[in-house]
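Undergrad: whatever this is, show me its structure:
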Amino acid sequence: MAEDLVAISGLSLTLRMWPTARLLKLYRVTHRWQWPILIGLPFMALALSYAVYILQRHYVELKTKDRALQESEIKFRSLVEHSLAGVYLIQDGLFRYVNPRFCEFFGYNSPEEIIDRKGPLDLTRSSDWPVVEENPGRRQEGEVESVNYVLKAVKANGEVFDIEVYGAKTLFKGRPAVIGMLLDIAEKKRLEEQLRQSQKLESIGLLAGGIAHDFNNILMAITGYASLLNMKLKDGALRNHVDQILKASDRAANLTHGLLAFSRRQLLQPQPVYFGKIIRDFEKILRRVIPENIEFVIDLKDKRAVMVDQGQIEQVIINLATNARDAMSEGGKLIIETFEVAFDDAYLERHSWVNKGGGFVCLSISDTGDGMAPDVKEHIFEPFFTTKGVGKGTGLGLSTVYGIIKQHNGFIHVYSEKGKGTAFKVYLPVTGSKPVDISHVSEFPISGGTETILLAEDEDNVRETIKEALEEYGYTVFVARDGEEAMTLLDEKSCEFDLMILDVVMPKEGGKEVYEKARGLGFRGEVIFISGYTINTIQNFILEEGINVLTKPFRPVTLVRKVREVLDSSEKER
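TA: All right, here's what the predicted structure looks like:
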């Protein structure tokens, strides 16, 4: 209470000392008629104080907004200045602003070399001028809000490159203008071209594989009947004619094998093996095909195994080596190298299709020959594409290489420069399996037997030639036109069959299904699969160890030899 009284007393003293109090006293003595004005003075002072307060607050708000505007300008200027895209502003046909990235794209040192000096036409190839002249005008006049197009741009040094342009209308100094950004799409175009090339090769591969499969069945009939005829002919002249038919059939078979390799439909029987060992074992053959005027160098540094079909990899090596030889008609140097490769994260990120587990072994075959122009290099893996003269090549050598490597889950890179040479680098994934020694065994002698065989083949001519050849050598043969007929025979006589010969692809049920159901019925004999090609759904099954495969077309005697080999091997195991 005492504190409140002190406070009130102080307030009273203040009021008495305030000018208004003195003015009121004066008013009472001399100016009684001016009292309303004097009473209003405190309210005027209060209003003035409030006005000052409002002005101060407004000033603070303006300063805050100005600071935010400056920060926003700095932020967006930083975004533009450090953008990965080229940013520009055009007005009256000239660039009024460009960012550093824009200058970098076009090979200029600073924006000052472009701003107010150059326009879009100065930085565009003449063939694209109509596009450039049309679009900025349409945007600036408000006909369209924004545009997007691709054109050929020209750098300061005259180099032409591809850019993608995005633009929209805006205002600059109160007048219409065009603002936009552009991207260097060289990398994008390169990736798109790679994708198109890959898709084209895949499409060609599907077509080639289908043709080769059908053609193989036709060749199988020709080869089969010619072989049977040859076995029965006594006349030397007639036998010679038949031999010529068989030789022509063999050449045609090699052609279809090349198509199947390109389409990745070859039947493979891979084993873990060292790349270098394959080359060492194959070196004598290679040296026979390389002339003396070509220096031949082998440098092998691989220490880890790869999972490959040795015969197919030998085909890759011989195809690439003979290609290199043909490119050095005046002599030169051929180098075959092997070494191990581990790709870094940046490479794997750019090439997502590369196997990221483990490492790779690289087979490099390089020459100092003619080299290739880019337009030739673009087509080298296409079937029947060749730069050799008529009669000097089928055009299947490199397409075969491409198919074999892809089927082995590898990839191939080509480096070539016209007049300087070419290098083919084949990459195959390493395997953790222990290498095996793959040696070429001599052919099993031709002999017959008395065993009972089930033959399932949907092509009539092929089925008849195989049946006749087997019966010629003493075997008892039951035939089926499809998988369903084969199962009927197995239900009736499964215990009687010593061997089954099954076509991989047949109507109703394929060879795989027949084999699996036969095992379920108690069949414990051997099986030989025959096919023009395999398909993904059965490929892994066929590659199991101990599974026997013959690829069409083959001569009947080849099958007879294989039958005897398989049956005798089975007897030894028992």
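Undergrad: hey, let's count contacts and neighbours off CA atoms from now on
TA: Will do.
Undergrad: give me the residues contacting stretch 386-395.
TA: Contacts of stretch 386-395 with the rest of the structure, by C-alpha atoms under 8 Å, 6 or more residues apart in numbering, involve 380, 382-385.
Undergrad: need the max-distance pair from these.
TA: Using C-alpha to C-alpha, the contacts of stretch 386-395 reach their maximum pairwise distance at 380 and 384, which is 9.1 Å.
Undergrad: the two: which has the busier surroundings?
TA: Under the criterion of other C-alpha atoms under 10 Å, the comparison of residue 380 against residue 384 puts residue 380 first, with 20 against 16.
Undergrad: how close does that one get to residue 388?
TA: Look at residue 380 and residue 388: by C-alpha to C-alpha, to the nearest Å, they are 12 Å apart.
Undergrad: next one: residue 224
TA: Distance, residue 224 to residue 388, by C-alpha to C-alpha: 34 Å.
Undergrad: these two: which has the busier surroundings?
TA: residue 224 (26 against 12).
Undergrad: now name the helix or strand holding that one.
TA: Residue 224 is part of helix 186-232, with elements assigned from DSSP states H and E.
Undergrad: which neighbouring elements make contact with that helix?
TA: strand 160-172, helix 236-262, helix 460-472, helix 556-573 (3 or more C-alpha pairs under 8 Å, 6 or more residues apart in numbering; DSSP states H and E).
Undergrad: give the buried residues for the last one.
TA: Going by neighbour count (16 or more other C-alpha atoms under 10 Å), the buried part of helix 556-573 is 556-557, 559-567.
Undergrad: how distant is the helix or strand containing residue 339 from the center of its chain?
TA: Secondary structure from DSSP H and E places residue 339 in strand 332-341. Relative to the centre of its chain, strand 332-341 is centred 25 Å away, using C-alpha atoms, centre = their mean, to the nearest Å.
Undergrad: before we compare anything, build this one as well:
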Amino acid sequence: MVTKGEKFVNVKSISNSDEKGEIDCTMISKQIINAEKQREKMAALGQLAGGIAHDFNNQLMSIIGNATLIQKTDDINKIKEYADRIIHISQSTANLTKKILLFSKNESSVNEPIDLKGVLDNTYTMVSSIFDKSINVKYNYNASNKMIVGNETQIDNLLINLLINSRDAVGTGGIITIGTEDVEVINEKVLSHGEIIKKGEYIKIVVQDNGAGMKEETFDKMFEPYFSTKNKSKGTGLGLSVVFGTVKSHSGFINVISKLYNGTIIEIYLPVHKPKNDLIKIHANQTQIKGNLIMLVDDDINVLDIEAELLEDLGYEVKKFDNSLKAIEFYEKEYEKINFVVLDLLMPIMGGKELHEKLKKINKEVIPIFITGYSGQAECEEIINSGYTIVEKPFTFDELSTKIAKIYK
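TA: Sure, this is the predicted structure:
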């Protein structure tokens, strides 16, 4: 005879067994799903790595080839031509690196107020000159607003990626339209890929083509970093994922309208820049410009030497250091003679931001220019918001000259 207590225990035991079975099934299901996701992720990374390796190796081959040609000629005009090619290809390689970082991380880039109309004007001029003349590219800037907070290079790359996709979609005789308009979002709404656009004032960029349009599968996957309908020999398939990443890093939104055989419309919403009067401004224009002596600090000796020569070509006398502590010692003795300082942000022992704070204790009027090889650093945004200048590596002679000129405006 079974007692009540024994019956209760048996029932409880059976109940635990059922619950355990359910838990085990749930855990197994999750493990299977996670394993499948990991497999897909690894396959994607493999495909992505192959495309990146293809692009990098082609660019390195071109750099090595042109450097070799420089070694083999005494013709000064040829040397200049080969050097120009190396600079152009190196900038392209640097942009590829920035694209990889942009979609692989959700960190903000170095953003500052930029003239969106100026960027669009330049992009239109460029594509008009390089696209097949049978393709009709139309452009109208109808937005009354012009300024956004952003990264000019990234916005330019975003536009070029969209226009190249449209060019490939329309083929010979196609029509591509680029336009802008002012948009005020009063009520939040859901966009094409599930995002909800927030209330606010935006400049809407519209890129429209009369190409083949997209299948539903292509439409759903278009922003995935490893998805591409193009042959691998034509690139990594980073284009639209970079577009999406750029829009997100600029606090914007993207909407797509496309049907097979009915063309594609891509709408980019970027927040209008509203200047704040309380931003700290660089005080270089309030300070009497001193002599030509500047202090340069970068821990990479090879890069330090190149940077010093570029600055010397601009007419400055450069005192260079690969050690922050030694730089502080020199600055303490000679700060009254130093015009401004150029500081690398990421250095061992003491980075550029901390070094700048130390220099301010010696001279509160110190004028800094920060240089960085990685604009995803969180402190970059803080530095920009404080009114200081950042130059992203790799930079050209003209880019450096332009940045330095801005601190005296």
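Undergrad: care to give me the TM-score?
TA: Laid over one another, the chains give 0.66 as their TM-score (TM-score structural alignment, normalised by the length of structure 2), with 343 aligned residues with a C-alpha RMSD of 4.6 Å.
Undergrad: in CSV, list the helices and strands packed on helix 186-232 of structure 1 along with distance to residue 298 of structure 1.
TA: Listed next are these as CSV, based on distance: least, C-alpha to C-alpha, whole Å:
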stretch, distance to residue 298 of structure 1
strand 160-172, 41
helix 236-262, 26
helix 460-472, 45
helix 556-573, 36
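Undergrad: and residue 87 of structure 1, which of those is closest to it?
TA: That would be strand 160-172 among those, by C-alpha to C-alpha, at 9.5 Å.
Undergrad: give the aligned range of the closest one in structure 2.
TA: Under TM-score structural alignment, there is no match for strand 160-172 of structure 1 anywhere in structure 2.
Undergrad: what lies in contact with that strand?
TA: 91, 125, 136, 139-140, 142, 145-155, 176-186.
Undergrad: mind checking which of these land in strands?
TA: Members of the contacts of strand 160-172 of structure 1 lying in strands (criterion: DSSP state E): 91, 146-154, 176-184.
Undergrad: buried ones among these?
TA: Buried by 16+ other C-alpha under 10 Å: 91, 146, 150-154, 176-184, out of those.
Undergrad: which residues in structure 2 form helices?
TA: Ranges of helices within structure 2 are 4-71, 76-104, 116-130, 152-170, 216-221, 239-249, 301-313, 324-334, 352-362, 378-385, 397-406, based on DSSP state H.
Undergrad: turn these into CSV, columns for distance to residue 263 of structure 2.
TA: Formatted as CSV, the helices of structure 2 follow (distance: least, C-alpha to C-alpha, whole Å):
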stretch, distance to residue 263 of structure 2
helix 4-71, 27
helix 76-104, 26
helix 116-130, 20
helix 152-170, 8
helix 216-221, 12
helix 239-249, 16
helix 301-313, 48
helix 324-334, 56
helix 352-362, 49
helix 378-385, 38
helix 397-406, 38
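Undergrad: now, of those helices, which is deepest in the fold?
TA: helix 239-249 (a mean of 23; mean count of other C-alpha atoms under 10 Å).
Undergrad: which strands or helices does it pack on?
TA: Packing contacts for helix 239-249 of structure 2, counted by 3+ C-alpha pairs under 8 Å, 6+ apart, involve helix 76-104, helix 152-170, strand 253-258.
Undergrad: can we see that at 10 Å?
TA: In terms of contacts (3 or more C-alpha pairs under 10 Å, 6 or more residues apart in numbering; DSSP states H and E), helix 239-249 of structure 2 is packed against helix 76-104, strand 147-150, helix 152-170, strand 253-258, strand 264-271.
Undergrad: which one, of these, ends up nearest to residue 384 of structure 2?
TA: It's strand 147-150; of those, that one is closest to residue 384 of structure 2 (C-alpha to C-alpha) at 10.8 Å.
Undergrad: chain center to the closest one: distance?
TA: Distance, centroid of strand 147-150 of structure 2 to centroid of chain: 14 Å (C-alpha atoms, centre = their mean).
Undergrad: quick one: list the elements packing against it.
TA: Contacts defined by 3+ C-alpha pairs under 10 Å, 6+ apart place strand 147-150 of structure 2 against strand 112-115, helix 116-130, strand 200-209, helix 239-249, strand 264-271.
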